[in-house]
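K.L.:
no FASTA, just this:
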């Protein structure tokens, strides 16, 4: 059984993280790549620039952000790559840069990964 955890890029890596996957389009400001211990950077699984700017980490926009982001991910081939990594590694930690640990794209990704994939028509 796969386990998907979440962790801020600014928190120290730990062995319990398993495979660390950065899921933001932008590299977290001030984080050295050598210190981050990122196994894979899936830029394309992050929200579009337009959606990220619209959301601006405003908790009042959270329900709509979740819907819009899920719609972007529905036809995003990077989601298949993320699912494959989760299946392959079992223990995966999605790494994100946002300060808000409850309202960010990694939370949406974890929730989507917890559901069975929808078969395409």
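P.N.:
Yep, it's here. These figures come from a predicted structure and were not determined experimentally.

K.L.:
Please count neighbours and contacts with C-alpha atoms only from this point.
P.N.:
Noted.

K.L.:
How are the helices of the chain distributed by residue range?
P.N.:
Using DSSP state H, the helices found in the chain span residues 33-36, 49-55, 62-74, 77-89, 105-114.

K.L.:
Residue 86: neighbouring residues, count only.
P.N.:
Using other Cα atoms under 10 Å, residue 86 has 20 neighbouring residues.

K.L.:
The structure to be compared is supplied as follows:
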């Protein structure tokens, strides 16, 4: 879900920002973010590589490798526990959310 959209009752138990950087033009109050686990976001290096023209398939592979690191894996586990309690909405400011890290996270949480 785009961070710029208004919160909806269907958002569920938690609204989680999954971007490393806070999106421009949105106040923290207006965003209604419950959690911002920066350790689950792609590293600055990976993010720059991808936005510099890297392929989505390779980005996905590298990002999944980053998520396998102990700190990220622990955060991912915690987010999975939230998902088991009810719907969690992943928020991103990405202009192409279907080909973003949010889609990778959603797939890992669903699987």
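P.N.:
Received it, and whenever you're ready, just let me know what you need. This is a predicted model, so every value here is computed, not measured.

K.L.:
Make TSV out of the helices of structure 1 and add distance to residue 27 of structure 1.
P.N.:
TSV is the format used below for these (distance: least, Cα to Cα, whole Å):
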stretch	distance to residue 27 of structure 1
helix 33-36	9
helix 49-55	13
helix 62-74	19
helix 77-89	17
helix 105-114	14
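
K.L.:
any idea which of those is most buried?
P.N.:
With neighbours taken as mean count of other Cα atoms under 10 Å, these reach their highest mean count in helix 105-114, at a mean of 18.

K.L.:
That one aligns to what range in structure 2?
P.N.:
Using TM-score structural alignment, the residues of structure 2 aligned to helix 105-114 of structure 1 are 101-110.

K.L.:
How far off centre is that stretch?
P.N.:
Offset of stretch 101-110 of structure 2 from its chain centre (Cα atoms, centre = their mean, to the nearest Å): 8 Å.

K.L.:
With stretch 72-81 of structure 1 instead?
P.N.:
Distance, stretch centre to chain centre, for stretch 72-81 of structure 1: 12 Å (Cα atoms, centre = their mean).

K.L.:
Name the surrounding residues that touch it.
P.N.:
Contact with stretch 72-81 of structure 1 is made by 42, 44, 45, 47, 48, as judged by Cα atoms under 8 Å, 6 or more residues apart in numbering.

K.L.:
Widest-spaced pair of these?
P.N.:
Farthest pair in the contacts of stretch 72-81 of structure 1 (Cα to Cα) is 42 and 48. Separation: 12.8 Å.

K.L.:
Residue 90 of structure 1 touches residue 3, doesn't it?
P.N.:
Yes. Using Cα atoms under 8 Å, residue 90 of structure 1 is in contact with residue 3, at 6.0 Å.

K.L.:
aligned partner of residue 37 of structure 2 in structure 1?
P.N.:
Checking TM-score structural alignment: residue 37 of structure 2 goes with residue 42.

K.L.:
before we move on, what about residue 81 of structure 2?
P.N.:
In structure 1, residue 81 of structure 2 lands on residue 84 (TM-score structural alignment).

K.L.:
Only the buried subset of the contacts of stretch 72-81 of structure 1, as a PyMOL command please.
P.N.:
Buried subset of these, written as a PyMOL selection, criterion 16 or more other Cα atoms under 10 Å:
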select buried, resi 42+45+47+48
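
K.L.:
Now do whatever residue of structure 1 lines up with residue 67 of structure 2 against residue 10 of structure 1, distance only.
P.N.:
Counting by TM-score structural alignment, residue 67 of structure 2 lines up with residue 73 in structure 1. Counting by Cα to Cα, to the nearest Å, the separation of residue 73 of structure 1 from residue 10 of structure 1 is 25 Å.
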